[in-house]
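Chemist: Could you work out the structure for the sequence below:
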Amino acid sequence: MLVDDSLVVRSILAAILAESDAIEVVASVPSADNALACLDRVTVDVIVLDLEMPGMNGITALPELIRKSGARVLILSSNCEAGGPAAVRALSLGAADTLAKPGQGSFSGGFGKIFAERIVALSGGTRRHRPTGDPVAQRSDHKSAPTITHRPSRTPHCILIGSSTGGIAALNSFLKSLDDSVTAPILLTQHLPAAFIPFFAMQLQGITRRIVLAAEDGMVLKSGHLYVAPGHAHLTVVRSGDGEARIALSKTPARNGCQPSTDPMFASAAEVFGATAIAIVLSGMGHDGAEGARLIRARGGAVIAQSQDSCVVWGMPGSIVNAGLASAVLDPADASEYVNRAARRSAT
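Modeler: From the prediction side, this is the model:
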């Protein structure tokens, strides 16, 4: 479903998507109110949503669109270009991804290819059909049973989180369920442009009592703190001569092409924290984190992969599971309880 108040924009987007056999545009509407009404008649896998529209704006409509459709929402807005707070807010409310809307006359070329690829990835590359006259199909509320094959035997000294597309909502759920008694520093690599990071850190600070900081080179890791990769460099950790664990930012290209990348963060933590590290891989495209997770497990640490049914995109967590590296496969709230239990059991 395309939701944008500009008929010209909707027509251009529909023309771009028509070139893919994996995509069918089932609805094109000029407002959020029209979109909500339309969902009574059609089933959609992906909603492309503008933020600024007459009447109900995209931010206000987003939670209800997700609740009513179960669809994955791609925010396509000019507000995304500069890393504005509206885009970060949308991601925190459950939007799967964001993409900057180009100016009119700039929709061809690279944008069209990226846009279509994002839609295919979010839809899983399959087209659903619902027979005419059938009730709107509801997405399953089935939750897969937690799978746990290994629990840490030592108090966690560092918690590491890698996340990408669809991961911010999962991250919020994880943090809200994490006990205050879990004081180990948290290192977070979220695939976001550098311009988004200040707003992202502010949003995280609003949902946790931990002190949230954009990581800077040389920072000493402290209990009760959450450090966010800055967007222009990898967040890694080293043991300095004074025995302190410190942040070391790195711009050495990662083999997977991501910057920031989860792999260098995991790899460095495996070296510094060994069996006292717990790594968590949340929703995201690709396989960032798989190489580093292998090192975490080799040093005795634990690796949690987000469960497939709770993911927007199971690429990153799926690569952990498929490589046999997962200590546990859990939804975000259960992942929090896994960490809570590790801290409680080790403290007794």
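
Chemist: switch to C-alpha atoms for all contacts and neighbour counts from now on
Modeler: OK.

Chemist: Count the neighbours of Leu295 for me.
Modeler: 20 (other C-alpha atoms under 10 Å).

Chemist: Three-state assignment for it, please.
Modeler: helix (DSSP: H, G, I helix; E, B strand; the rest coil).

Chemist: same deal with the one 10 residues further on?
Modeler: Secondary structure assignment for Ala305 (three-state DSSP): strand.

Chemist: Which strands and helices lie in contact with the longest helix seen in the chain?
Modeler: Using DSSP state H, we find that the single longest helix of the chain is helix 332-347. When contacts are defined as 3 or more C-alpha pairs under 8 Å, 6 or more residues apart in numbering; DSSP states H and E, helix 332-347 sits against helix 167-177, strand 302-306.

Chemist: Now do the buried residues in that helix.
Modeler: By neighbour count with 16 or more other C-alpha atoms under 10 Å, helix 332-347 contains the buried residues Pro332, Ala333, Asp334, Ala335, Ser336, Glu337, Tyr338, Val339, Asn340, Arg341, Ala342, Ala343.

Chemist: Next, the second sequence, to be compared with the first:
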Amino acid sequence: LLQILLEELPKFPNLDRVVNGISRVPNRVTIKAAEIAITTLLGLSQTLTLLPLLASQMRGRSLKSVLLQTIVGTMEHPDLADMQGKISELLTSSASFRRKADEMLDAACFAIKPGYNGMLDMARKALLQSVEDIHSAADALSAAHELSITVKYAASRGFHLVIPVKGNQVLPAMFINQRKNRKSISCTTEEIESLSSRVKESTQEVLLLTFALLQSFLEEVREDMDAIFAVIDAIALLDMLMSLAELVMTESQPYCRPQFTEEGPLVIKAGQHPITYNYSLTPFVPTDILIGPFMNFQIVTGPNGAGKTTLLKQVALIVILAQAGGWVPS
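Modeler: Presented below is the predicted three-dimensional model:
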């Protein structure tokens, strides 16, 4: 089960941003608001696609834990399946959340299915033509100057050229805004800048049209926020449990399962700090702690750097880990 979680949970987008994006109702239509709305819907779509796959794999492990069974049940809420069905009617099957700027831009602009809106299709066509013009211009420059030119995109810079260079090689004067690193020069030309500006304008038009089409759908999504909040809480809890399990499995120091009593005392045998243990320059000295009605305080003395504060933090962290359901370094 741990291996399944380690493989599947990183595939989920930032769920906090998804919730914030759904909850946010913009006061006016802006490019930023459009980008947030589209990114939010793509993140929600990816989340709803991953949920049944994860739930199915977890059920295949014959879960005995009531907590894990509850988490799986939350992930299989029927409202979530209905929501995913509506999203699939609107978005293309390949639409998903991306982490790279150029991939995210492409996903946002082409998220809605072709034929859904005529004006959107025309705006997309203009955008694709502008991008094609940039690549054609780069190919022409490459042939004219016998250079290996690659077209790149960055959110802050737009489309630009990357040219590998050797030593103190100097590029022709037409290549402007040059930024050199060890192996290449990123630059542009007046023509590429003009085409990049055209791409930016076309992109903004596509985003605004897409944003307008998504508004009614986002209103429907907000009506099912209870199911979304519940499943995100479930994923967060699952992520925490996975982290605690991974900690125990991968740490070199010994961990044990804590035992609870209703009235104490607090007994820690050979306790160790869960973090300092790995970074101490000298061998970490385990510490026994006994706190109860018959011994309700202890005096800790020692010179600066001896570990007095570390011991206090160690006891607190062990108690917190135990109360959170984790094993403890002891």
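
Chemist: Just give the TM-score of the two.
Modeler: The TM-score (TM-score structural alignment, normalised by the length of structure 2) is 0.23; 131 aligned residues with a C-alpha RMSD of 6.8 Å.

Chemist: returning to that earlier point: could you give the angle of the longest helix of structure 1 to helix 167-177?
Modeler: Angle, helix 332-347 of structure 1 to helix 167-177, by axes from the mean of the first three to the mean of the last three C-alpha atoms, to 10 degrees: 40 degrees.

Chemist: okay, now Ala227 of structure 2: neighbour count?
Modeler: Neighbours around Ala227 of structure 2, by other C-alpha under 10 Å: 18.

Chemist: still on that earlier bit, of all pairs in the buried residues of helix 332-347 of structure 1, which one spans the longest distance?
Modeler: Pro332 and Ala343 (16.8 Å; C-alpha to C-alpha).

Chemist: Now do the helices in the stretch 201-330 of structure 2.
Modeler: Shown for the stretch 201-330 of structure 2, the helices assigned by DSSP state H, counting those that start in this stretch span residues 225-250, 276-279, 308-323.

Chemist: Output these in TSV, with distance to Leu15 of structure 2 appended to each entry.
Modeler: Formatted as TSV, these follow (distance: least, C-alpha to C-alpha, whole Å):
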stretch	distance to Leu15 of structure 2
helix 225-250	7
helix 276-279	31
helix 308-323	24
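
Chemist: helix, strand or coil for Asn177 of structure 2?
Modeler: When classified by three-state DSSP, Asn177 of structure 2 comes out as strand.

Chemist: Spell out which helix or strand contains Val162 of structure 2, please.
Modeler: If you go by DSSP states H and E, Val162 of structure 2 is part of strand 158-164.

Chemist: any idea which of the helices and strands packed on helix 332-347 of structure 1 is most buried?
Modeler: Of all those, strand 302-306 carries the top mean neighbour count, a mean of 29, counting by mean count of other C-alpha atoms under 10 Å.

Chemist: Just after that strand, pick out the following helix or strand.
Modeler: helix 315-322.

Chemist: how many degrees apart are that next one and strand 302-306 in direction?
Modeler: Using the same axes, to 10 degrees: helix 315-322 of structure 1 against strand 302-306 is 130 degrees.

Chemist: what packs against helix 315-322 of structure 1?
Modeler: When contacts are defined as 3+ C-alpha pairs under 8 Å, 6+ apart, helix 315-322 of structure 1 packs onto strand 277-281, helix 290-298, strand 302-306.

Chemist: Distance to Ser123 of structure 1 for the ones you listed - can I get that in JSON lines?
Modeler: Listed next are those as JSON lines, based on distance: least, C-alpha to C-alpha, whole Å:
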{"stretch": "strand 277-281", "distance to Ser123 of structure 1": "21"}
{"stretch": "helix 290-298", "distance to Ser123 of structure 1": "23"}
{"stretch": "strand 302-306", "distance to Ser123 of structure 1": "18"}
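
Chemist: So which of those is nearest Gly58 of structure 1?
Modeler: Nearest to Gly58 of structure 1, of all these, is strand 302-306, at 27.7 Å by C-alpha to C-alpha.

Chemist: would you list every one of the strands in the stretch 1-150 of structure 2?
Modeler: In the stretch 1-150 of structure 2, strands defined by DSSP state E, counting those that start in this stretch lie at 150-154, listed in chain order.

Chemist: my read is Ile185 of structure 2 is in a strand, agree?
Modeler: Yes: counting by three-state DSSP, Ile185 of structure 2 is found in a strand.

Chemist: State the distance from it to Met122 of structure 2.
Modeler: According to C-alpha to C-alpha, to the nearest Å, Ile185 of structure 2 and Met122 of structure 2 sit 35 Å apart.

Chemist: Alright, I will stop here.
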